[in-house]
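Asks: Here's a sequence, model it:
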Amino acid sequence: MALEVEHLTGGYSQLPVLKDVSFNVQPGELVGLIGLNGAGKSTTINHVIGLLRPFSGSIILNGQNLQENAAAYKRQIAYVPETPILYDELTLKEHLELTMLAYGLDRDLTWQKAHQLLKIFRLDNKLDWFPANFSKGMKQKVMIVSAFMTDAKLFIVDEPFYGLDPLAVHDLLNLIEEKKAQGAGILMSTHVLDTAQRYCDRFILLAHGQVKAHGTLKELQQKAAGAGETLDDIYLRLARDESDE
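Replies: Presented below is the predicted three-dimensional model:
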């Protein structure tokens, strides 16, 4: 089973930003969502996490249809937003406890996972800190810990590398590999293409709200008739093609 997005048309108000978008994320794989600013990446993610209602099409995760059973669908996902979202009046410890309550997690077992993640991201001595005390990178780490301590079947990670130091980036990538090995799927939006090329199993290239290309790097190279091209080369060609339209 997997995430299946089929013929998705959607956007904000009555304006269709996405036009007949279809893709999937299989268990145990990392899929990179690639595109220029305004291509539809954030709109796609907002539909997948249930913040926007599709005009048409379907979004199904492991047999649960977002439109028909939103609660069962959302229990399977965890989300790391591009901009950290924290409550000013809650400590780090209280943020984690709120996440445990929201997902209905076993408190003792989940705290064991949380402590391991806090140590990895060097937050283990900051449980009593409030968001005002955290840097941008530290806030991002809080969001990562909150998401990855869950047992989600699908992780949606939006531009996760901005604000993270190189060690934290390395730790996050290791964590993604661990979740993949456990059978979770990951959908990641990023502009850090050299990292995406090394770690993603497949790619979805968006432009003007449509899927312009999808597949492994080798498949994208074959479609672009450029056997030795990097993901960056393919992306830049897409960008030039967009600017000419």
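Asks: only C-alpha atoms for contact and neighbour calcs from this point on.
Replies: Noted.
Asks: for the protein, what's the longest helix?
Replies: Counting by DSSP state H, the longest helix found in the chain is helix 166-181.
Asks: Next, the residues that contact that one from outside, please.
Replies: Here helix 166-181 makes contact (C-alpha atoms under 8 Å, 6 or more residues apart in numbering) with P27, G28, E29, L30, I120, F121, I144, F161, G185, I186, Y199.
Asks: try stretch 92-104
Replies: Counting by C-alpha under 8 Å, 6+ apart, 75, 86-87, 106-107, 110, 114, 126-131, 142, 146, 150 sit against stretch 92-104.
Asks: Here is the second sequence; please produce its structure so I can put it next to the first one:
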Amino acid sequence: MVLKIEHLVGGYSQIPVLKDINFEVHEGELVGLIGLNGAGKSTTINHIIGLLTPQKGKITINGKTVYQDSEAYKKQIAYIPELPVLYPELTLKEHINLTIMAYHLDPDQAWQRANQLLKTFRLANKLEWFPDNFSKGMKQKVMIVCAFLTDAQLYIIDEPFLGLDPLATDDLLKLIKAQTARGAAVLMSTHVLDTAEKYCDRFVLLHDGRVQTQGNLETLQTQYPDLGTSLSDIYLGLARAGEKDD
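Replies: Modelled structure (predicted):
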């Protein structure tokens, strides 16, 4: 497996947001991380990428923890945040060069890949533009280009469809499919359940900092036969039941 989370307890203060989280993401697999706002999705992601320190539990990527070798651990990850994070003083070209240096990529090969991605996302003529010149959707595309420029073992993608037009959404999904085909693992947080149902191999449903359930769609349908057959029906049924229990 690529990502393994064991008994993760953590958050932003002494009061944990995450309460004994356990799940895995395997090679060649796209896993959807699903949950209401405040369920713990972003907190889980921030722990995986090393921005937060677990209070308890363990996170490994290909058997390595961030404490054993921080650089080696983080080089295995490519992260696309929900809100684009760009340097206002750097052009698109300079963002790409920064990514190449950060991941120690071969410049010629990386730029060959970058040019393909720039063409795909219709940014090829924007290399000298600064972030202030980009729309929200274009900024998101810059983050996508930089992430998929790498040969990461684990792609973490947080609400990627916000701000993307339908063509860019389709291009992103094709990129994800190509990466899982080469054996990379992808963890994607999203509220777009119809797309998640169509493309994800498995789902991890969070509620109140816990894994409420996980599995592929067939498993969820078997576990909750009274909630419906679609991911949306099952998710909404569990979310409403969870709110009643709170």
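Asks: And the TM-score between these chains?
Replies: Here the TM-score for the pair of chains, by TM-score structural alignment, normalised by the length of structure 1, is 0.98; 245 aligned residues with a C-alpha RMSD of 1.0 Å.
Asks: just to revisit the earlier point, which members of the contacts of helix 166-181 of structure 1 occur in helices, if any?
Replies: Those of the contacts of helix 166-181 of structure 1 lying in helices (DSSP H): I120, I144, Y199.
Asks: Could you count how many residues lie near K4 of structure 2?
Replies: Other residues within reach of K4 of structure 2, judged by other C-alpha atoms under 10 Å, total 19.
Asks: excluding its backbone neighbours, what's nearest it?
Replies: E24 (4.5 Å; C-alpha to C-alpha, 6 or more residues apart in numbering).
Asks: didn't the one you found look like it was pressed against H7?
Replies: No: with contact defined as C-alpha atoms under 8 Å, E24 of structure 2 does not count as touching H7 (11.6 Å).
Asks: so where is stretch 72-87 of structure 2 in structure 1?
Replies: With TM-score structural alignment applied, stretch 72-87 of structure 2 matches the range 72-87 in structure 1.
Asks: need the helices for structure 2, in chain order.
Replies: Taking DSSP H as the criterion, structure 2 carries its helices at 41-48, 70-75, 92-102, 107-120, 136-148, 166-181, 193-199, 217-223, 231-245.
Asks: closest one to K56 of structure 2 among those helices?
Replies: helix 41-48 (11.3 Å; C-alpha to C-alpha).
Asks: what's the nearest residue to L52 of structure 2 if we skip its chain neighbours?
Replies: In space, L52 of structure 2 is closest to N46, 5.8 Å off (C-alpha to C-alpha, 6+ apart).
Asks: Could you list the buried residues of stretch 158-167 of structure 1?
Replies: D158, E159, P160, F161, Y162, G163, L164 (16 or more other C-alpha atoms under 10 Å).
Asks: now those residues in CSV, with distance to S56 of structure 1?
Replies: Formatted as CSV, the buried residues of stretch 158-167 of structure 1 follow (distance: C-alpha to C-alpha, whole Å):
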residue, distance to S56 of structure 1
D158, 24
E159, 27
P160, 29
F161, 32
Y162, 33
G163, 36
L164, 37
